[in-house]
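S.K.: fold the following and give me the result.
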Amino acid sequence: MAYCSRLIGFGGCLPERIVTNQELSETVDTSDEWIRERTGIHQRHIISGNETCTSLAVNAAKQAMEYAGLTVDDIDAIIVATCTPDQVFPTTAARVQQILGIKKGFAFDISSACAGFVFGLSVADNFIRNGQAKNVLLIGSEVYSRILDWSDRRTCVLFGDGAGAVILSAEEIQNTAKQDKGILGVYLHTDGSYGDLLYVDGIPSRTEDSCFVRMHGQEVFRHAVTKLSEVVEEALKANNLQHEDIDWLVPHQANLRIIAGMGKKLHLSSDRVIVTVDRHANTSAASVPLALNEAVRDGRIQKGDLIVIEALGGGLSWGSSLIRL
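M.R.: Purely as a prediction, here's the structure:
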């Protein structure tokens, strides 16, 4: 018996506090115009009060489970993609399991920076295809506000906090050679020789504030355009699909210019590209599931649509996936 992974649940959570470009310009040498022109970002959400990486993940997970019509007894595995956990261990996934009251299965975190959700999608899909899990809760949750140098306008304007979640569910397929639904494939790459282009110079935690994101922005931008284009073409070729077969591009939300460039390369009109970077900024591993959640819930993405997702992050690590919803 063969199985594929269907996405059946979607959820998202953004912190209550919104920080606008104008507010940032009052404390750092920047302006609303400068940020918008270079990134497309207008605002970002930042945790405050009792909000944490775990609390954002839990709220996103609850939404995804409700959307899917599942209870805690249905979840076999929890995977959290994050590089800004509240603790080194227990993992964020274990904390989520505890808070939700899930008593079976297993839970763990993965860390692959902004590509974390795509890497997590591959792991979850393989668990389902191998029969090790029936329903997997996959969450991307990040609180980059903990690891930003708020005096460095090159980085502090780019990121925001948030969490997005999906539920992958096993569905039997009769012919694996002609699979036409669910996750059709996930395509991953890492090149550690570029590791010093984007990194954090310490270990983040809920109480530690001495480590910061460091980035060579122009070099990362250049690699992102090239590598994301290549990995999307790889996915299409592997599935004998063409640009015109794509209904939606759901990209990592790092920079509006990169997103627009990818849309043009795939010959997609702008209304077929999901954009949240203007309101969320770059939420790293949370950006793709947050964008998916928004577009599914507002009715743009419909069942049966062919979706391309892609992301690139520190490592450098990058990947893409083709999904028939």
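
S.K.: use CA for all of it now, contacts and neighbours both
M.R.: Fine.

S.K.: now the strands for the stretch 151-300 of the chain?
M.R.: Along the stretch 151-300 of the chain, the stretches classed as strands by DSSP state E, counting those that start in this stretch are 161-173, 182-190, 198-200, 213-215, 248-251.

S.K.: turn these into TSV, including distance to Leu121.
M.R.: Formatted as TSV, the strands of the stretch 151-300 of the chain follow (distance: least, Cα to Cα, whole Å):
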stretch	distance to Leu121
strand 161-173	9
strand 182-190	8
strand 198-200	22
strand 213-215	25
strand 248-251	14
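
S.K.: just so I know, which of those strands lies nearest Lys62?
M.R.: Proximity to Lys62 (Cα to Cα) singles out strand 161-173 among the strands of the stretch 151-300 of the chain, at 8.8 Å.

S.K.: wouldn't Arg6 be in contact with Gln179 here?
M.R.: No - the criterion here is Cα atoms under 8 Å, and Arg6 misses it with Gln179 at 11.7 Å.

S.K.: what residues are shared contacts of the two?
M.R.: Between them, Arg6 and Gln179 share no contacting residue under Cα atoms under 8 Å, 6 or more residues apart in numbering.

S.K.: quick one: which of these two has more around it?
M.R.: Arg6 (22 against 15; other Cα atoms under 10 Å).

S.K.: secondary structure class for the more buried one?
M.R.: Applying DSSP: H, G, I helix; E, B strand; the rest coil to Arg6 yields a three-state assignment of strand.

S.K.: which residue, other than its chain neighbours, is closest to it?
M.R.: Excluding the flanking residues, the one nearest Arg6 by Cα to Cα, 6 or more residues apart in numbering is Gly182, at 4.3 Å.

S.K.: just Thr27 next, same as before
M.R.: Leaving aside its sequence neighbours, Thr27 sits nearest to Ser151 (Cα to Cα, 6+ apart; 7.6 Å).

S.K.: number of nearby residues for the one you found?
M.R.: Using other Cα under 10 Å, Ser151 has 13 other residues around it.

S.K.: Ala163 touches Glu142, doesn't it?
M.R.: Yes - contact criterion Cα under 8 Å: Ala163 and Glu142 qualify, at 6.3 Å.

S.K.: thinking again about what came up before, which one of the strands of the stretch 151-300 of the chain lies closest to Ala77?
M.R.: strand 161-173 (10.0 Å).

S.K.: what angle sits between that closest one and strand 182-190?
M.R.: Put simply, strand 161-173 runs at 130 degrees to strand 182-190, going by axes from the mean of the first three to the mean of the last three Cα atoms, to 10 degrees.

S.K.: now for strand 161-173, which elements pack on it?
M.R.: Packing partners of strand 161-173 (3 or more Cα pairs under 8 Å, 6 or more residues apart in numbering; DSSP states H and E): strand 2-13, strand 43-46, helix 53-68, helix 116-129, strand 135-143, helix 287-297.

S.K.: now the angle between helix 53-68 and the fifth one, please.
M.R.: For strand 135-143 against helix 53-68, the angle between stretch directions is 140 degrees (the same axes, to 10 degrees).

S.K.: Proceed likewise with the subsequent sequence, for comparison:
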Amino acid sequence: MTLVSKSRITAIGTYVPEKILTNEDFEKMVETSDEWIVQRTGIQKRHITADHEFTSHLCIKAVEKLRDTYNKTLDDVDLILVATTTPDYSFPSVACRIQEHFGMASTGAIDLNATCAGFSYALHLANGLITSGLHRKVLVVAGETMSKITDYSDRSTCILFGDGAGAVLVEHDDTEPGGFEAVVMGTQGDGGISVYRSGLSETMNGQPLEGRGRIVQNGQEVFKWAVRTVTAGIEELLEQADLSREEIDWFIPHSANLRMIESICEKANIPLGKTLQSVQLMGNTSSASIPLALQAGIDAGQLKTGDRLLLYGFGSGLTHAGLIVRWGVPAI
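M.R.: Below you'll find the model as predicted:
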């Protein structure tokens, strides 16, 4: 059974901060080495915000890039969906900051937090709202400033994370087939203790939390869960859409760790050469990693209009969401 869809992704824009943190920089901060980091994660460098830069600033620059590259008007956007786990403020939302900057007079504005699965969740919501007839033009943005919640004395996590943002425009489109072909999502809430950032509550399931507002992660548990869950989710997506692996042009998973991506590809029998990722040059940018990987595919001349993509986000919660979509962005 294919997913009913009357929407399509029509434009994309991304942005990463100018400041770069290399593996050599980490050698001066914690007990580690370039060889150790690359061997375990594949990461070579990551972009980091300045003290005065926050998630809304990155998101606004990504939207500006989308608007200018594809000559899109934003006045008629009727909903802004922002996926982030690092908003500038508890409230107002990042979506409201974007609305103010661009002066979109008649639009809703919502932030959602599905951590590293946020972009996939937001795309699913955008398609559902447009296909139902409630909306016609939704701006989906994913932005993170992970550096601001990273403990740079914890060598097991500080080497992983970077900052960045990506934005796509999802518009009403009756053309057959639709832009969205299949979706799968799920949650394993009892795994929340494996990766978290404490907030108002300092306990979870009766256990005291660590980190004092910084990321805390049991990397091995998250790795095992992600490989198992995403592999099964890929099978479900292909079955739902009645597609073979060969009919997928590109696999774009959340870029958490290159070794994790390699393991997922091996278990799911997907060639690594058909995979787009952003982790090597940008680190783990949480919800922004998939749009950054899409942009990297465009820049390399790999991603073409009409390509069939399998997107898969997964992260803290534990939560995951996968989509099969037809790429509708025109070549520039």
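
S.K.: find residues that contact each of Ala163 and Glu142 of structure 1.
M.R.: Common contacts of Ala163 of structure 1 and Glu142 (Cα under 8 Å, 6+ apart): 53, 283, 286.

S.K.: who's in contact with the second one?
M.R.: With contacts defined as Cα under 8 Å, 6+ apart, the neighbours of Thr283 of structure 1 are 114, 142-144, 159-163, 253-254.

S.K.: counterpart of Leu148 of structure 1 in structure 2?
M.R.: By TM-score structural alignment, Leu148 of structure 1 lines up with Thr150 in structure 2.

S.K.: same question, Cys211 of structure 1
M.R.: Under the alignment by TM-score structural alignment, Cys211 of structure 1 pairs with Gly213 in structure 2.

S.K.: how about the nearest residue to Ala94 of structure 1, chain neighbours excluded?
M.R.: Ala107 (5.5 Å).

S.K.: neighbours of the aligned partner of Asp125 of structure 1 in structure 2, how many?
M.R.: Under the alignment (TM-score structural alignment), Asp125 of structure 1 pairs with Asn127 in structure 2. As a burial measure, Asn127 of structure 2 scores 27 neighbours (other Cα under 10 Å).

S.K.: and for Leu79 of structure 2?
M.R.: By other Cα under 10 Å, the residues close to Leu79 of structure 2 number 22.

S.K.: state the distance from Ala167 of structure 2 to Glu235 of structure 2.
M.R.: From Ala167 of structure 2 across to Glu235 of structure 2, the span is 28 Å (Cα to Cα, to the nearest Å).

S.K.: the longest helix along structure 1 vs structure 2 - mean distance after superposition?
M.R.: Taking DSSP state H as the criterion, structure 1 has its longest helix at helix 217-238. Relative to the matching residues in structure 2, helix 217-238 of structure 1 has an average distance of 0.6 Å after the fit, by mean Cα distance after the TM-score superposition for structure 1.

S.K.: which strands and helices sit next to that helix?
M.R.: Packing partners of helix 217-238 of structure 1 (3+ Cα pairs under 8 Å, 6+ apart): strand 182-190, helix 256-265, strand 306-313, strand 317-324.

S.K.: can you pull the buried residues of stretch 10-28 of structure 1?
M.R.: For stretch 10-28 of structure 1, the neighbour count (16 or more other Cα atoms under 10 Å) marks 10-15, 18-21, 24-25 as buried.

S.K.: list the contacts of Thr275 of structure 2.
M.R.: Thr275 of structure 2 neighbours (Cα under 8 Å, 6+ apart): 250-253.

S.K.: what's the counterpart of it in structure 1?
M.R.: In structure 1, Thr275 of structure 2 lands on Val273 (TM-score structural alignment).

S.K.: and if you look at Leu79 of structure 2?
M.R.: Alignment note (TM-score structural alignment): Leu79 of structure 2 maps to Ala77 of structure 1.

S.K.: map the residue nearest to Ala94 of structure 1 onto structure 2.
M.R.: Using TM-score structural alignment, the partner of Ala107 of structure 1 in structure 2 is Ala109.

S.K.: make sure that match is indeed in a helix.
M.R.: No - under three-state DSSP, Ala109 of structure 2 sits outside any helix and is assigned strand.

S.K.: need the contact list for the match of Leu148 of structure 1.
M.R.: By Cα under 8 Å, 6+ apart, the contact set of Thr150 of structure 2 is 157-158, 161, 214-215.

S.K.: then Leu169 of structure 2?
M.R.: Taking Cα under 8 Å, 6+ apart, we find Leu169 of structure 2 in contact with 9-12, 137-140.

S.K.: and those residues, which is closest to Glu239 of structure 2?
M.R.: Within the contacts of Leu169 of structure 2, proximity to Glu239 of structure 2 (Cα to Cα) peaks at Ile9, which comes in at 23.0 Å.

S.K.: hang on, isn't the closest one packed against Val170?
M.R.: Yes - contact status for Ile9 of structure 2 versus Val170: in contact at 4.4 Å, counting by Cα under 8 Å.

S.K.: hmm, back to that, between Ala167 and Glu235 of structure 2, who's got more neighbours?
M.R.: Shown here are Ala167 of structure 2 and Glu235; by other Cα under 10 Å, Ala167 has more neighbours (31 against 14).

S.K.: the more buried one matches what in structure 1?
M.R.: Using TM-score structural alignment, the equivalent of Ala167 of structure 2 in structure 1 is Ala165.

S.K.: hmm, that match is touching Pro289, no?
M.R.: Yes - counting by Cα under 8 Å, Ala165 of structure 1 does reach Pro289; the two are 5.7 Å apart.

S.K.: what is in contact with the two at once?
M.R.: Counting by Cα under 8 Å, 6+ apart, the common neighbours of Ala165 of structure 1 and Pro289 are 10-12, 139-140.

S.K.: now the residues you listed as JSON lines including distance to Ile301 of structure 1?
M.R.: What follows is these, written out as JSON lines (distance: Cα to Cα, whole Å):
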{"residue": "Phe10", "distance to Ile301 of structure 1": "12"}
{"residue": "Gly11", "distance to Ile301 of structure 1": "14"}
{"residue": "Gly12", "distance to Ile301 of structure 1": "16"}
{"residue": "Ile139", "distance to Ile301 of structure 1": "20"}
{"residue": "Gly140", "distance to Ile301 of structure 1": "20"}
